[in-house]
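Asker: Fold the stuff below for me.
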Amino acid sequence: MLDHIGLTVADYGRSRAFFDAALKPLGVSVMMEVTAEQTGGHAHCGYGAEMKPFFWFGTGGPPTAGVHVAFTAKDRATVDAFYAAAMAAGGRDNGPPGIRAHYHPTYYGAFVLDPDGHNVEAVCHAPA
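Answerer: Sure thing, here's the model as predicted:
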């Protein structure tokens, strides 16, 4: 079982603005922030829910490539809201909301590329 995951990003402020907006419909928000001054050079931001950060990004190297992160959504409307918020925040479409029956009959997901090209998804597995 995973406890948390972290990505390296090119522009901390740009990624912070994107994830603040994109993850809000999912009920995921900043739980912890570690400044460059605290670490001696690199800034990090931890998003989560119920006081537990589980998704992190930060500076300190070249942006992580080829990463896919999927967030659970409580229902299909939340997947739709995630997609709309992520696109409005500057995300690029990588698969609009819809059924992905090749995964399973009720797999409803949406995929957006973040400012660094990470494939960020919201998915609901429940029937409509």
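Asker: drop to CA atoms for contacts and neighbour counts, all remaining ones
Answerer: OK.
Asker: Show me where the chain has its helices.
Answerer: When assigned using DSSP state H, the helices of the chain occupy the ranges 12-23, 36-39, 76-88.
Asker: Quick check: Thr8 vs Ala77, distance?
Answerer: Note on Thr8: its distance to Ala77, by Cα to Cα, to the nearest Å, is 30 Å.
Asker: Settle it for me: which of these two has more neighbours?
Answerer: Using other Cα atoms under 10 Å as the criterion, Thr8 and Ala77 rank with Thr8 on top: 18 against 14.
Asker: ok, the more buried one touching Phe57?
Answerer: Yes - taking contacts as Cα atoms under 8 Å, Thr8 lies within contact range of Phe57: 5.5 Å.
Asker: Report the separation between the two terminal residues of stretch 58-71.
Answerer: Criterion Cα to Cα; first-to-last residue distance in stretch 58-71 is 19 Å.
Asker: Now show me the structure for the sequence below, then we'll compare the two:
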Amino acid sequence: MSATRPVIALTLGDPAGIGPELIARLVAEPEQFAETHSVLVGDQWLWEQGQRQAGLFTQLPRVASFAEAREHEGLSLMLVESVAQQEVTLAEESAACGASTLAVLSRCLEAAQNEEVDAICFAPLNKLSMKKG
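Answerer: Predicted coordinates for the structure are as follows:
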């Protein structure tokens, strides 16, 4: 674990929900991450959609692992492929969205268990979708 700057995994939440937009708004305030090595974990298309919904666009350095994120000050982006865009309908629960949420959370939880991240922060989740997933 980092003694001075924690590594925080940040997820986009449920793909059909408000999480991606909320995270885009949070990420647009880089001072929020100045004292961390934070990594946004999510699908490329979902991150882009959240930014479009928020009307805010932030370029993030990409990393391939949580260990690589520890090398970046501030926020970086680790892409995953957890759900296809055509499987998601905004504001509707679904097994695909639940499986996506669970896959990203599982990846972050495994990183926490392996002491690759110090904390996990997630955007709103849909429990019914997760149950279906």
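Asker: Quantify their similarity with the TM-score.
Answerer: The TM-score (TM-score structural alignment, normalised by the length of the first structure) is 0.32; 69 aligned residues with a Cα RMSD of 4.7 Å.
Asker: before we move on, the earlier item: winner for burial among the helices of the first structure?
Answerer: helix 76-88 (a mean of 21; mean count of other Cα atoms under 10 Å).
Asker: just checking, what packs against the helix or strand hosting Ala96 of the second structure?
Answerer: Here Ala96 of the second structure is covered by helix 95-113, with elements defined by DSSP states H and E. Packing contacts for helix 95-113 of the second structure, counted by 3 or more Cα pairs under 8 Å, 6 or more residues apart in numbering; DSSP states H and E, involve strand 7-11, strand 119-122, helix 127-132.
Asker: out of the ones you listed, which comes closest to Trp47 of the second structure?
Answerer: Trp47 of the second structure lies closest to strand 7-11 among these, at 9.9 Å (Cα to Cα).
Asker: Which strands and helices lie in contact with the closest one?
Answerer: In terms of contacts (3+ Cα pairs under 8 Å, 6+ apart), strand 7-11 of the second structure is packed against strand 37-42, helix 95-113, strand 119-122.
Asker: Could you tell me the angle between the following helix or strand past that strand and strand 37-42?
Answerer: Of the helices and strands lying after strand 7-11 of the second structure in sequence (DSSP H and E), the nearest is helix 19-27. Orientation check (axes from the mean of the first three to the mean of the last three Cα atoms, to 10 degrees): helix 19-27 of the second structure against strand 37-42 gives 160 degrees.
Asker: Run the angle between the host helix or strand of Trp45 of the second structure and strand 37-42 for me.
Answerer: Trp45 of the second structure is part of helix 44-54 when elements are defined by DSSP H and E. Here helix 44-54 of the second structure runs at an angle of 100 degrees relative to strand 37-42 (the same axes, to 10 degrees).
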